[in-house]
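J.: missing the sequence, but the structure's below:
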């Protein structure tokens, strides 16, 4: 029997109805059974956090930081285990998964150190015998909505009375809802929503590095990163050469189970994302013709048990095309041609999204 993972609320492990999480590289394997949180669970958790707030917020910053260091130490001890579990749960390769664990360890240690660096501000006053200063004070209970969470949890968090702030990562549709509903309660909001992230490749770039950078940014993690490159905007003088080199490099990527050595690209995270990838590839075929590489679900042998799709490259994509406008969140790259650096910047900004961007150039003055 697979292990059941319960919700931890107010110092207790809480049971309830469960759902399966299957390995997207091998759907015969049930990674675990996870308890479905309810709105009542969210309320209880928020109430528990509010009850602990006074004691926790009065604890000196260095003492709170010491607890974050303990978390980092626990992650360090379980480094290999967590990397492999992440691979089985969401499909990314073991090296990428371990890199994510390492990043988490570093983040906990960084913010643990911040506990000893909590400065305020002393502001000069125009009045005698008046001193003005500002210090940092805890805001209260914060709800964190991380990728691949479910809408019911989002609604419950936004409505939970003790919650004073929300940090959200997810789709534009749900993010807009969080903004609308959270604003009614005057919550502090931080929203990271969709992206159609461009990488601009200028003619003066370090060519080989630019090819590697775009391949990595577009296809690693199976393109399932908010900041993944989904548009490569290439300056005309090197366009044909760059497209040919990028396609050649992409064809060398190995797709498979991320637990196996030598694999570059794992599966889509679930069947729904696989269907989304294939839908946009079909749209690309209708609007832009056959992709220069990829474009198919991988089948046969072990591929039949997972959600595998080939890294896919479409070239000569125009600004009005679907692949230039809509987020895929998968291994599908649209290559576009720009006349010059100014045209490339204009094309990069011709989107409703505003998440991330990069420029490949050896002339730093082109960047600013």
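T.: Noted; the coordinates are in hand. Only a predicted model underlies this, so the values are computations on that prediction, with no experimental measurement involved.
J.: hey, let's count contacts and neighbours off CA atoms from now on
T.: OK.
J.: show me where the stretch 201-350 of the chain has strands.
T.: Assigned by DSSP state E, counting those that start in this stretch, the stretch 201-350 of the chain shows strands spanning 229-235, 312-314, 332-338.
J.: most tightly surrounded among those?
T.: strand 229-235 (a mean of 27; mean count of other CA atoms under 10 Å).
J.: and the angle for that strand with strand 332-338?
T.: With axes from the mean of the first three to the mean of the last three CA atoms, to 10 degrees defining the directions, strand 229-235 sits at 20 degrees from strand 332-338.
J.: what packs against strand 229-235?
T.: Under the contact criterion of 3 or more CA pairs under 8 Å, 6 or more residues apart in numbering; DSSP states H and E, strand 229-235 touches strand 197-201, helix 207-219, strand 332-338, helix 341-349.
J.: what sits against residue 195?
T.: By CA atoms under 8 Å, 6 or more residues apart in numbering, the residues touching residue 195 are 226-227, 327, 353-356.
J.: nearest to residue 284, out of those: which one, please.
T.: residue 327 (12.8 Å; CA to CA).
J.: for that closest one, which non-adjacent residue is closest in space?
T.: Sequence neighbours aside, residue 196 is the residue nearest to residue 327 in space, at 5.5 Å (criterion: CA to CA, 6 or more residues apart in numbering).
J.: okay, one more to line up with it:
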């Protein structure tokens, strides 16, 4: 509902009902492009979390959900996919108001999200057990793959529904129920999604959306004893805490965490394509993506020329209202994130880096109320600087020249992260050599930021645990049961193990 000032007041979605928070408290959601309050988000507490898990567990154990065949689950997921496609423009507007990313990018995300539900709908009845060929022929041994139970999904503010979908689509296809906790900064689209989900026909309690702060609701969800698994996307430090919380009751985890991805340009690359890929890798979404190609390595023989091209291109990027079609880069999502970007650029300068482009907030009156920061390119950096080792999550690119494959591989891998990497070269052999030695869960060759529902995504090292998307994802939301059936009438020695 809306109040007299046009501010929307949302409710949580628990047990198939939209309800007010237990203590009737709300979080103000501010549009980062205009600085205007536009929504009130329920501030959940322990009572709300407990109620959500109870509803999810009750649904999981009910005949209404367990009695649905995998094929029927697939049909529900396809119906959900169509409902999302029908509401794509509305959901995109919600996300743009919430996090300031370009409307056309959010719309593109909403239009591809149904593909994930379609893909996992198709997998729902393709998951099979096995018959084990035991040496003892009188025993029939087979396996079943079964859902885990209640899945706690915790998502960040940069791509709320897309990253929730990567968790929810395989979890639902596998037969689990869900408690979803979106970021307190961008909860509106998840609550709007709940309205769509409610109309599709899933049993009450299949999906529950509890909103609130990470240090309260997020902490409670990740340590809740009814959570059979926690699927989390966010920062590495928070991910460690989530893993420890889940370990307290032996829940499994999927963690998609931070990145400091290298984008490597060799002298033989198509420089037009490489330029576009590097720009997309760091300045698309205002650099607020886990896979941002924030470290650019350029072969020395073309470094000056290529850096000049990038600088000229970066200066032309149009900042502005993310709802406008000619805007190329929107604001930072939160005041805290803008402050973090500014602090990291200052740290880099104090360590000796030179600001080639950007490095400050715009002074234009039309942008004064928004959380904008110019596209920034830093030179005179080395890989040991904090700007090259720590995730900024903003439009800040560090440039380092290199002379050989061996040198660039060593620098690219010299970080705690290992989420993504980009390679730009027309040398086929080199591209595959590099793909094998780079420590990253995803390697893009002559492209960047590509994803698909049937291709696994995840990180090496401190960039995460497990994989989202692809066939592996649905198995991560299931457990295997071994069933033994004695077919003979023989009475065996009760004090001897059976093999």
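T.: Alright, I've got the coordinates. This structure is a prediction, so every number in the text was calculated from the model and none was measured.
J.: about what we covered before: hmm, the residue nearest to residue 327 of structure 1 is touching residue 347, no?
T.: No: taking CA atoms under 8 Å as the definition, residue 196 of structure 1 is not a contact partner of residue 347, at 11.5 Å.
J.: and residue 255 of structure 2, how close does it get to residue 237 of structure 2?
T.: Note on residue 255 of structure 2: its distance to residue 237 of structure 2, by CA to CA, to the nearest Å, is 11 Å.
J.: over to residue 402 of structure 2?
T.: Residue 402 of structure 2 is 31 Å from residue 237 of structure 2, by CA to CA.
J.: now swap in residue 267 of structure 2 and tell me
T.: 37 Å.
J.: how about stretch 115-130 of structure 2, aligned to which bit of structure 1?
T.: The aligned range for stretch 115-130 of structure 2 in structure 1 is 106-121, by TM-score structural alignment.
J.: whoops, stretch 230-237 of structure 2 was the one
T.: The aligned range for stretch 230-237 of structure 2 is 166-173, by TM-score structural alignment.
J.: could I get the buried residue list for that stretch?
T.: 166-171 (16 or more other CA atoms under 10 Å).
J.: among these, which one lies nearest to residue 81 of structure 1?
T.: residue 169 (25.8 Å).
J.: how about the contacts made by that closest one?
T.: Taking CA under 8 Å, 6+ apart as the test, what residue 169 of structure 1 contacts is 145-147, 175, 191-193.
J.: just residue 94 of structure 1 next, same as before
T.: Contacts of residue 94 of structure 1 by CA under 8 Å, 6+ apart are 83-84, 86-87, 258-259.
J.: tell me which residues of stretch 255-274 of structure 2 are tucked away?
T.: 255-267, 269, 271, 274.
J.: also stretch 147-158 of structure 1?
T.: Quick answer for stretch 147-158 of structure 1 (16+ other CA under 10 Å): 153-158.
J.: cool, and stretch 310-317 of structure 2?
T.: 310-311, 314.
J.: in structure 1, what stretch matches it?
T.: Using TM-score structural alignment, stretch 310-317 of structure 2 pairs with 246-253 in structure 1.
J.: other residues contacting that stretch?
T.: Here stretch 246-253 of structure 1 has contacts from 211-212, 215, 263-265, 292-294, 311, 313, using CA under 8 Å, 6+ apart.
J.: could you rerun that using 7 Å?
T.: 211, 215, 264, 292-293 (CA atoms under 7 Å, 6 or more residues apart in numbering).
J.: residue 291 of structure 2 -> structure 1?
T.: Match for residue 291 of structure 2 (TM-score structural alignment): residue 227.
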